[in-house]
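Colleague: below is the sequence, then the predicted model.
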Amino acid sequence: MEVRHEADEYEARLADAVSVIRETIRRRWVVLLAVTAAVFIAAFVLVSMMTPVYSATAKVRLDPSRSPLAGNAQQTRAELSQEAIDTELTTIRSVDVAREVVRAQGLTGDPEFADSLNQIRNASLANSEARQTVVANALLQHLAVSREKQTYVLNIGFNSTDPVKAARLANAFAAAYIEFRTKRRVGTAREQSEWFQQQLADLGRQASEAEARAAEFRARAGIVESSAQNGTSGTIVDQQVAPLSGSLASAESDAAAARANLAAARAQVGRGGLDTVSEVLSSPVVADLRRQRAEVLRSKGEVEARYGERHPESIRVRDQLASIDSQLQAESRRIVGSLQATAASAEARASSLRSSLNQLERSRESSVRAATTAESLEREAAAKRALFDKTSQMSLDSMQAASAQIAQAEVVNSAEVPARPSSPNKPLLLTLAFLVAAAAGGATITAQEMLSGGFRSVEDLEAQLGIPVLAVVPRVGKSESPTELMLERPTSMFSESFRIARTAILGTRGDAGVKVIALTSSLPAEGKTTSAVAFARTLAIANARVMLLECDVRRAAVRQIIRGGAPNAGLVELLHGEISLEDAIRPGDVPNLDQILVVSPYFSAENLFGEGRMEKLLDVLRDRYDYIVMDLPPLMGLADGRYLAVLADAVALIVKWNSTPISAAKSALGWLRGDGSKPVGVIYTQVDPSAHSVGGLYYYSKQYSDYYQA
């Protein structure tokens, strides 16, 4: 059910949109027709004046063969990629090819292309080459080049007003392209080969000079290369540092050992004499002397025991023992002295090696800088040598390309003279012109509708203001008077609309609580006064006693639209107390209708309707009449209308169809509600009789034509 309801709503909205469009076209068909006709006629003249253009096409096939330098199939396919085809298309459209065509065909005097020369005022066009360039650029404007699907065939099309010329120049472009392509490729390859040879000579010289500078600097700085086993290089100083560091370490170790032995010997001497020194005890000489001393001591004891102490043999043995002791002391002192000499020698050697190493370290700083410079020179030489090698390979490829066969192109289909023009397609252009003209007419009437700024339907009005539409009053012809129309044709559409308003305000049986009915508008010239007069007449014709009270004192327009002469006194004089009520009342132009009008426009800063004067007047009139119709001034810009609307039992707001601004109507309705008035609805005035989408009130349509007086 919900889906069905949404479908019904969509159909209703679509029907409303169609009705709005149909209504707009019906009201503004003259503008639509005029704009459409004007645009179409202008387009028809332009299409008729167009010169027919003929197009001829020559087909050129590219040779897909590849230079023998291609290494694999993938390289062969790469030459015929879309980028390669686009390059060939650009070549055909180049100025050089076009200039060859101009020169070969002698087109500098052709009026179809040479007009561009007359449009350029430049002294440089005096030479033939400049003139050919200008004509070539003009010629390219007529050229169309494309690839035929995914094939190797290129379409070369040319447009001209002469069919024979179109075919001739299309073939000329194909021939010029093939010749230009072959010459350019061979010439380019040879020029590249010559350029490479010149570059190789310069690069070879630069590489040799760089290698020579590197070698000379290495020799001058003493930088040598080591064996190929470790793959390193360095200076002579670098090579001397490592062995010298090892010798220094060994010498310092020996010196430390010698110092330790000497210190130990001196300590032993201090504790017990030379005999306790380890080196002395371990000396073979000392050991032999001790053995001899032991033998002599043993002999001494035997001799002294046998001969006595004074015997010469005993003396000899004692002398021999003293000699051995003397030798032992001498040998011990020699060993200790040897330790001192060894320690001093080791210390001197270590000091010498240390001094030499320090001197090498100082020399090493400058050698490091020299090595860095040497490496930089070697890198430069290597880079130039690599560039030379790469350029040499490129030169070899270029020379091979110069001697290799260049891929060719051939014409597979020459251009033929076209039998019919390719453009303009006049039937299509005229169809498009008609559609554009119709769109321009539609846009014009749409802009008129959008710029109108007012309400265009009952639904729109009720949705915007939130109050019902009491009646829709049709617009009458320019030759007719709305007020006279009601009297002359009481059964017309205009008269019927106010009877509908009466029923909407009072109800089908009449509302006894509504006696004072005020009609007002937001702005002037919306049909307020005419509606008030017509509504009062409608009530009077229905056998009700009616008082028409004109309260728009600044305009005083009622006297101009009713029958009868102008009054001598009216509402202003009555409220001032200058005349009585009986003197102010005048009979209307229909039975049961009385009027209190304004003699002439009245401008004053006083509160004419204040101080209870208007309330008292209405109280008196309520007792004498069934209904009181008040014609109030507009609400915007005037205060009287808002003050008087509060005194009415019902207020009807007049809104002019397609004219009253929406904001103005909203503001007026808001003021009425804010002041405490009783707005009961809107009387929609001056509606186009042909407007069908007015909220379901279709009594202006042809279906109701029999119900109204023509």
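Modeller: Yep, it's here.
Colleague: only C-alpha atoms for contact and neighbour calcs from this point on.
Modeller: Will do.
Colleague: in terms of helices and strands, where is the closest residue to residue 147 other than its chain neighbours?
Modeller: Excluding its sequence neighbours, the residue lying closest to residue 147 (CA to CA, 6 or more residues apart in numbering) is residue 154, at 4.6 Å. In the assignment (DSSP states H and E), residue 154 maps to strand 153-160.
Colleague: contact partners of that strand?
Modeller: Outside strand 153-160, the residues that touch it by CA atoms under 8 Å, 6 or more residues apart in numbering are 53-62, 89, 142-148, 166-167, 169-170, 173-174.
Colleague: here comes the other one, which I'd like you to weigh against the first:
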Amino acid sequence: MNLHSPSSTVADADLQERGGAPATWLPAVAEGLDIRRIFVAFRRRFRLFAAVALAVLLAVILVTLQATPKYTATANVMLDTRKERVSNVEEVLSGLPADSSAVDTEVEILKSRQLAERVVKGLKLEEDPEFNAAVRKPSGVKMLLGGIASLVGAKAPNLPQANSVEAQKLHEEVVDAVLDGLSVKRAGLTYVINVNYESDSPTKAAIIANKFAELYLLEQMEAKFDATQQATTWLNSRLGELRGQVQTDEAAVQQYKIANNLLSASGTNLTEQEISNYNLTLSQARAQVAEDQARLSTARSQLSRGSSGDDVGEALSSPVVQKLREQRAAVSAQVADLQGRYGERHPEMLKAKRQLSDIDTQIQDEIQRIISNLQAKAQVSSQRAAAVSGSLGGARGTLAANSRAMVRLNELQRNADASRTLYESYLNRYKETSTQGGLEQSDARVVSKAKIPTSQSSPKVALNLALGLVLAVGAGIGAVLLAEMLDAGLATAEDVERRLDTSYLGAIPLLASVAEGRTEAPIDYVMAKPLSSFSEAFRNLRTSVLYSRLGEPVKVVAITSALPGEGKTTTSICLARSAALQGAKVLVVDCDLRRRTVNRMLEAEPEIGLLEVLNGEATLEQTITLDAPSGAYILPLSKSNFTPKDVFGSVAMDKLLADLRQRYDLVILDTAPVLPVADTRVLAPKADVVVFLARWRKTPQHAIEAAFRLLSGTGAHVGGVALTQMDMKQQTKYGYGDPGYYYAEYKKYYVS
């Protein structure tokens, strides 16, 4: 049984993680934009779309109409980077730098709470009803509550403190209300700042905007003036301290000179020069020591590695070694010539070899003399460096003895010089600061004062309506998308095949949607109108079932569903009657031990039935009844013989089905739903095909998938899914691409 392919399993898992079934038209987005499918989805949800959009639009209109008209006035302030230079004296509080961060900082200052408090105080806005709710004319309810509060407060012992707290709270609320109407923005990348104020009154908006600009400039001036005054006061007090310090330090220098007989600071230059010369000589001597020791160490290292001394640097440059090597080369050539001419034992050959050995001995002796010379040089240079170092130590001792008294004197002199320098700098700065009084300039100026606005700034009716319309359309679309995403039911053949990965067997229409005005039951309508579209649906279903297993005969068909109320019994009886009218020998077996719906539909209560046949208490001939109108046969369930035993898994049930295959062309098993009852899972593998019913747009996809998982391990062959109780009129809105979508075009083909 192929219930789920690997691809569908991954898709189902992803679907369950998202917590819902996808919208029926959403695949169009993934596979390619299908405008018609989207149009059908919106036509289907048009009422929802219209209701949500209309509600949002009406809410926007209502809010716009009820909003109080507001007027905005704008004052323009520019940060002026140009300054009037009355004097060259540096200011105590420097001007603002001409950069972007400085402009942004001033914007925040204009929006500061401190400036707003000065505006409130300057314009007495605490007495304005627009900003102070306490001075507004109270309503009847507020008057009553206020009277009660005043009576309660009169009895409280801490009334003054409470009033003080309430007054501060009220003041903060007024400041907050004033700040709510303020908007300060920088004009692009310029140095101009727009001070906007929005109020119920156009005149009041202009006054407050201008007040903010005015107090902002005044605050800059006050800040500079205060900084200058504070600096002057501090410098004056500091000068008195520094003056006393200078006098003390200079007196200490003179007293130390007298006490240590240091009336002149000269006499140390020669000693310092001598130490400098010794330092230079010592550095050269140490460098020579390092060089000689390096040469000696290198030569010894070469000899220790097995060298004959030929590659020692001093040996390479020695004329004696060079001359001996020339002699050795000549003798070596003579040895080679004699060896080839006379052989190894010839007297001339032996004489030449002795000469060659003697030359080698001389070379080695010369190399040893060179090594000894290197060692002697290293010792001499080391002794010279030690002698210079000793002389340097003596000179340093002399200098320390001569300069010990100068150390303290220099320290005292530096302290005196530093104190005088600091005193003079403070004195100069004090004189400069004293002359700055009255020369402070603001770093900004008002470019344009706020004018009384002639039109309201809010609400902007046209803009609000346009935004409301866009918001309404967006909300409507969102509602449609949400409704489609939350629609977990199956509506079309595409839904069945794509979302369940199984075959679509057909659709059973809702009788009221295809036969208006008819009151008979569906099982009777099949007999009354065999050529109707309702009857044709069962013929299509039978055809799909018979060809659901290619190459294999289909005789036993189990009708089941995930949940109760999905039309299993109605479908079973209608399918049986339709097949019987076509000449087939059909038997309906009621396998729902709990409901016995077949009996209720046929209005019969047999004394014996299926259980009696399985228990051997009755024969098939005794229990099977004829459905006289159609010619189909019914194997019912008796009323009182319910048993909890596993009757469908017994050998008797297998024998019964084998017998029925021989007697009938089609055996329809009307089973219980899969999820609540386990009987169907036992019975389903015994049928040739399992027809799974799902109620149109009602049965949740997760319920069907859960039922499929329960059946997957039983070995049952699920032929596919058939949708029941389909409203054919509504299907024309849901089933784009589905046969039911074109029902309005072909319904006249049938006899109603």
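Modeller: Everything's here; your move. For clarity, every value in this text was computed on a predicted model and none was experimentally measured.
Colleague: so which of the contacts of strand 153-160 of structure 1 are in strands?
Modeller: 54-62, 143-147 (DSSP state E).
Colleague: the helices in the stretch 351-500 of structure 1, which residues?
Modeller: Assigned by DSSP state H, counting those that start in this stretch, the helices in the stretch 351-500 of structure 1 fall at 426-452, 458-465, 482-488, 493-506.
Colleague: the helix or strand just after the last one vs structure 2, average offset?
Modeller: Read that as helix 493-506 of structure 1. Using DSSP H and E, the helix or strand that follows helix 493-506 of structure 1 in sequence is strand 516-521. Compared with structure 2 after the fit, strand 516-521 of structure 1 shows a mean deviation of 1.5 Å (mean CA distance after the TM-score superposition for structure 1).
Colleague: could you check how far strand 516-521 of structure 1 is from the centre of its chain?
Modeller: Relative to the centre of its chain, strand 516-521 of structure 1 is centred 59 Å away, using CA atoms, centre = their mean, to the nearest Å.
Colleague: residue range for that strand in structure 2?
Modeller: Counting by TM-score structural alignment, strand 516-521 of structure 1 falls onto residues 556-561 of structure 2.
Colleague: now the buried members of the ones in strands among the contacts of strand 153-160 of structure 1.
Modeller: For those, a neighbour count by 16 or more other CA atoms under 10 Å gives the buried set as 54-62, 143-147.
Colleague: will you turn the residues you listed into JSON lines that also has distance to residue 371 of structure 1?
Modeller: Formatted as JSON lines, these follow (distance: CA to CA, whole Å):
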{"residue": "54", "distance to residue 371 of structure 1": "79"}
{"residue": "55", "distance to residue 371 of structure 1": "76"}
{"residue": "56", "distance to residue 371 of structure 1": "75"}
{"residue": "57", "distance to residue 371 of structure 1": "72"}
{"residue": "58", "distance to residue 371 of structure 1": "70"}
{"residue": "59", "distance to residue 371 of structure 1": "68"}
{"residue": "60", "distance to residue 371 of structure 1": "65"}
{"residue": "61", "distance to residue 371 of structure 1": "63"}
{"residue": "62", "distance to residue 371 of structure 1": "59"}
{"residue": "143", "distance to residue 371 of structure 1": "67"}
{"residue": "144", "distance to residue 371 of structure 1": "66"}
{"residue": "145", "distance to residue 371 of structure 1": "64"}
{"residue": "146", "distance to residue 371 of structure 1": "63"}
{"residue": "147", "distance to residue 371 of structure 1": "63"}
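Colleague: follow-up on the earlier one: would you list the helices of the stretch 351-500 of structure 1 in JSON lines and tack on distance to residue 222 of structure 1?
Modeller: Shown next, in JSON lines, are the helices of the stretch 351-500 of structure 1 (distance: least, CA to CA, whole Å):
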{"stretch": "helix 426-452", "distance to residue 222 of structure 1": "91"}
{"stretch": "helix 458-465", "distance to residue 222 of structure 1": "104"}
{"stretch": "helix 482-488", "distance to residue 222 of structure 1": "125"}
{"stretch": "helix 493-506", "distance to residue 222 of structure 1": "123"}
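Colleague: tell me which of the ones you listed sits most buried.
Modeller: Mean neighbours per residue, mean count of other CA atoms under 10 Å, is largest over the helices of the stretch 351-500 of structure 1 for helix 493-506, with a mean of 21.
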